[in-house]
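> coords please:
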Amino acid sequence: MIELAEIDTTCSSTGPYRHVNEGPATTPERVIAIPDNADGRDPFYLASRVVSDQDLDSLLRNRKRGRKDHVANFYREQNDEIRRFLAEPEKEGTAAGDKENASKGLAAAIAIKGSFVANILLSILQLYAAISSGSMSLFATMADSIFDPFSNLILNLAHKTSVKWDIEKFPSGKARMETIGNIVYACLMATVSVVLVVESLRTILSHSGEDVLTINIPSVISVGIAFAVKFALFLYCFSLRNSDSQIRMLWEDHRNDLFVNAFGILTNVGGGKLKWWIDPAGAIVISIAILASWSKTAYEQFQLLAGVSASNSYIRFLIYKALTFDERIQKIDTCRAYYSGPKLIVEVDVVMEPATPLWEAHNVSEALQVALERLSQVERAYVHVDFETDHKPEHRSQ
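All right, here's what the predicted structure looks like:
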């Protein structure tokens, strides 16, 4: 069984690659035959290395119990990676791609505007529930809910700002404004959570009265309605979460609200049926959960803003696309991909023959740049042409 050789993120002239015209690559086990359905998009014959479902099942039966799942998972991930390498190019810039993008844009607009309208109505409903019941748990759910419309405004403003900019003032675009908006929202929610923890502790320390609280049935029903609406929004945004960072933030918000509302109802009823302190203690738990969740989100967004690298799997994908883009590209000297806000900046150093005319090298590299920028995760691509791989790195910072 042949394993797919890992594509290094920096490939030298001594790397494992051969040009498509030089014949099939070899391994110590056997020569990889050209599959019957091979085409120009598979010069390394990767399709022949996909492990069939029958072989995976056989592997699970024959391997020792401690290793079989790990080995099978490795081959499944390898199969997925090969299929992504060999997938058809993205359709952006074509009529089909424009239609698909328009459909995605409509779905995204429904998710964003629908969430905004629903959050306004639910914040009013939960404000009534908290005031009428006096429950700290419901105040925690109310505080989380009442900030949602404001957060939607922040995210929407950041999104609009990121797609409209003065090219003279911001030559590389303002996509990072969207990430900044996400960070502001996360910090706002974390601050509200700290305030709720302090208020709940104050309530516990200053309490003197009944052992149980009075349950306000209309308040519980109001939060139950909010839970049902949030669940519907969660399901809708779940299907679109990978298409836009703003929708992903809304999906995370709806997911967190499901826990907040369900736990708020539970602790409110517990405070009315069992012990009074269950209600403020529930508010503390809810607030700490919100604080932890949004702190994690803020950290992830800061990573994107700081320029964290793309995954090794995606860099291998970029290398394969660049290496097989044009037969005049002989090697890939360096490939880097790092975040600059919600999308990636890609830098690729390709190697061509020293005698390649300038106009020809320019046309190939510019076409590769355009192709890379059509990828949905890429914000901007830079292609550098070299004639050898023995030189030092181009940038002093390395």
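> CA atoms for contacts and neighbours, from now on please.
Will do.
> For the stretch 201-350 of the chain, just list every one of the helices.
In order along the chain, the stretch 201-350 of the chain carries the following helices (DSSP state H, counting those that start in this stretch): 217-238, 245-273, 278-306, 312-323.
> Any chance of those in CSV with mean neighbour count and distance to residue 195 as columns?
Formatted as CSV, the entries for the helices of the stretch 201-350 of the chain read as follows, by neighbours: other CA atoms under 10 Å; distance: least, CA to CA, whole Å:
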stretch, mean neighbour count, distance to residue 195
helix 217-238, 18, 21
helix 245-273, 22, 16
helix 278-306, 21, 9
helix 312-323, 19, 41
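> I'd like to know which of the ones you listed is closest to residue 81.
Nearest of the helices of the stretch 201-350 of the chain to residue 81, taken as CA to CA: helix 312-323 at 7.6 Å.
> returning to that earlier point: same list (the helices of the stretch 201-350 of the chain) but as a markdown table, adding distance to residue 142.
Putting those into a markdown table (distance: least, CA to CA, whole Å) gives the following:
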| stretch | distance to residue 142 |
| --- | --- |
| helix 217-238 | 9 |
| helix 245-273 | 9 |
| helix 278-306 | 11 |
| helix 312-323 | 41 |
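> Could you also give me the structure for this next sequence, so I can compare it with the first?
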Amino acid sequence: MTSSLDKGKGQNGTAITTAAGPAEINSDPISPLGSTATLSAFPVEVQISSSPKNGTAQPSLPADEVDVTDPYALRGQKRDKDTYRKEDSGLSQRRHKKVKKYYNRQNALIDAYLNSADEEALEVEDNLKNGGKVRFAVNASFVCNFCLFIIQLYAAISTGSLALFATAADAFMDLVSSIVMLVTSRMAATPKVHKYPVGRKRVETVGIILFCALMTTVAVQLIIESGRALGHGPPDSKQLEIIPIVFVSTAIFAKGSLFVYCFLLRRYPAARIFMIDHRNDIAVNLFGLIMSIVGSRFLKVWFLDPTGAICIALLILWSWASTAFEHVWYLVGKSAPQDFLNKVVYMSITHDERIEKIDTVRAYHAGDKFYAEVDIIMSETEPLKVTHDVAQTLQRKLEGLADVERAFVHVDYDFEHDVFEEHKALYEKTKPKPARKPLAERVRGRLSIIGFGPDGTQVNSDASVTSSADEVQQPAQKKGIVARIFGRR
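Model prediction:
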């Protein structure tokens, strides 16, 4: 995101307008922050203006009445349920739901702006409170996957069911993947500053990608084996015993319990990936058990067993491939969501009164968390000590956000420049391509080559071209229509 935002200017977004004091905020029920947004999920940004509105000076409060923690009086602009119910009483039920969703999002944004300064302390407190729970979730998932692989392997061998072999293979890959996640989580928690100056948090993202790669590999293998079984025809009849059913049912219950536990801790990357794994395993084991029972009890539908295995494999493939691509883009450097950029803009513009403008704000993934870059504008007469201290405190403040791994703040005195000149060009500049002629004109040109007029009628080439019979050779007139259209002129 690039902007030139000052205490007098901003671009698309929120609607906070101030003079010398707190905010005057549009009270439009569809845009409580004065946003130009409609009910769609339009990005909300902080837009601060020191210029009079419609030529009229805006009211301001005395300096001693301004809340330092909320200089634009956002807290008073939150809408509770009773307020928007009265305002939207005449709306249809569908539109009322959209309005409710919009206000809930706006309230969440205001809370995020106002609580941004406390995120670091809250994160430390949260780690002290829930760090042990996350470690327990990872370790318990590993132990559970090991035990379930043993009992599911026994169930698959004793029955010969391809669907149960699919669940056993899935359990084995869960075991291997759990080892990968366990190792990468411990590596991320034990930094080596001299070898890895900015820590090893991104190794957790690499571990997730490896996890997904292993799971997609087993899914492809299951599809191949199940297709081969379908080609061989009906297998020898073999009744499904009660013990394998009990074992698989135990696996489903254990996975369900771990899914609920990890779901409560889903904001942590390791717990979230295990939550997805347990969710998939519940569906895989349940579906595999049903297909195995039906395929063994009813010989006329023997194909349900390998077909169920293929369905399970496709579910595994889709789930983990999509997760892998999501985290690959995190490593590539995908941009942060618009709401997060808005919060960074708000924190920067309200950080210090000596910051005159916000020139540029960027935030992008470096693994699961973000790197944030902010260019601020300060007066060229400010001493170096002042500019350094303001930039450093802002940098430390941004790094206190729960989603930020590193922050970089650059101070400039000029904002009337091309922001792309500050760094090496990412891509080579190429000469602009000449403008193409309109499609109709290009078609007429091609038709004229092969002897057709604009209306589609054939035109005698002798009428437009005068040549002697000796100059025009007969073989040349038998050229194919494709060659005549796309050949060289």
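> Fetch the TM-score of the aligned pair.
The TM-score (TM-score structural alignment, normalised by the length of the first structure) is 0.89; 387 aligned residues with a CA RMSD of 2.6 Å.
> Which one of the helices of the stretch 201-350 of the first structure lies nearest to residue 138 of the first structure?
helix 245-273 (5.7 Å).
> which residues of the second structure does that closest one align to?
Mapping helix 245-273 of the first structure onto the second structure (TM-score structural alignment) gives residues 269-297.
> mean offset of that stretch relative to the first structure (after superposition)
For stretch 269-297 of the second structure, the mean distance from the matching residues in the first structure following superposition reads 1.2 Å, by mean CA distance after the TM-score superposition for the first structure.
> same thing with stretch 246-259 of the second structure?
Superposing on the first structure and averaging over aligned pairs (mean CA distance after the TM-score superposition for the first structure), stretch 246-259 of the second structure comes out at 0.5 Å.
> ok so, going back, and the match of helix 245-273 of the first structure, how far out from the chain middle?
For stretch 269-297 of the second structure, the gap between its own C-alpha mean and the chain's C-alpha mean amounts to 26 Å (CA atoms, centre = their mean, to the nearest Å).
> So residue 120 of the second structure versus residue 401 of the second structure, what's the distance?
Here residue 120 of the second structure is placed at a distance of 6 Å from residue 401 of the second structure (CA to CA, to the nearest Å).
> again with residue 105 of the second structure
Going from residue 105 of the second structure to residue 401 of the second structure by CA to CA gives 19 Å.
> neighbour count winner among the two?
Residue environment comparison for residue 105 of the second structure versus residue 401 gives the larger neighbour count to residue 401, 23 against 14, counting by other CA atoms under 10 Å.
> Just tell me what the more buried one corresponds to in the first structure.
Residue 401 of the second structure maps onto residue 375 of the first structure when the alignment is built from TM-score structural alignment.
> Over to residue 371 of the second structure?
When the first structure is aligned by TM-score structural alignment, residue 371 of the second structure is paired with residue 345.
> Please apply the same query to residue 106 of the second structure.
With the correspondence set by TM-score structural alignment, residue 106 of the second structure lines up against residue 78 in the first structure.
> Now that match: which helix or strand?
According to DSSP states H and E, residue 78 of the first structure maps onto helix 65-85.
> Can you name every helix or strand that that helix contacts?
Using 3 or more CA pairs under 8 Å, 6 or more residues apart in numbering; DSSP states H and E as the contact criterion, the neighbours of helix 65-85 of the first structure among helices and strands are helix 53-62, helix 312-323.
> related to what we said a few turns ago, secondary structure of the match of residue 401 of the second structure: a strand, I assume?
No: going by DSSP: H, G, I helix; E, B strand; the rest coil, the assignment for residue 375 of the first structure is coil, not a strand.
> Tell me the spacing between the nearest residue to residue 415 of the second structure once chain neighbours are set aside and residue 414 of the second structure.
In space, not counting the residues next to it along the chain, residue 415 of the second structure is nearest to residue 359; the distance is 6.3 Å by CA to CA, 6 or more residues apart in numbering. Noted for residue 359 of the second structure: a distance of 9 Å to residue 414 of the second structure, by CA to CA.
> before we move on, what about residue 8 of the second structure?
With the distance defined as CA to CA, residue 8 of the second structure ends up 16 Å from residue 414 of the second structure.
> out of these two, which sits in the busier spot?
A direct count of neighbours by other CA under 10 Å for residue 8 of the second structure and residue 414 places residue 8 higher, at 16 against 13.
> which SS state does that one fall under?
With three-state DSSP as the basis, residue 8 of the second structure sits in coil.
> Equivalent analysis for residue 355 of the first structure, please.
Following three-state DSSP, residue 355 of the first structure is assigned to coil.
> ok, how many other residues are close to the counterpart of it in the second structure?
In the second structure, residue 355 of the first structure lines up with residue 381, judged by TM-score structural alignment. When neighbours are counted by other CA under 10 Å, residue 381 of the second structure registers 8.
> any idea how far residue 175 of the second structure is from residue 381 of the second structure?
According to CA to CA, residue 381 of the second structure stands 62 Å off from residue 175 of the second structure.
> repeat for residue 355 of the second structure
In this view, residue 355 of the second structure and residue 175 of the second structure are 53 Å apart by CA to CA.
> And residue 136 of the second structure, by the same measure?
If you go by CA to CA, the gap between residue 136 of the second structure and residue 175 of the second structure works out to 16 Å.
> Which of those two has more residues huddled nearby?
Set residue 136 of the second structure next to residue 175 and count neighbours by other CA under 10 Å: residue 175 wins out with 21 against 15.
> Can you get me a residue count around the equivalent of residue 215 of the second structure over in the first structure?
Alignment note (TM-score structural alignment): residue 215 of the second structure maps to residue 189 of the first structure. For residue 189 of the first structure, the count of nearby residues is 22 (other CA under 10 Å).
> I'd like to know how many residues surround the equivalent of residue 154 of the first structure over in the second structure.
For residue 154 of the first structure, the aligned position in the second structure is residue 180, judged by TM-score structural alignment. Other residues within reach of residue 180 of the second structure by the criterion other CA under 10 Å amount to 17.
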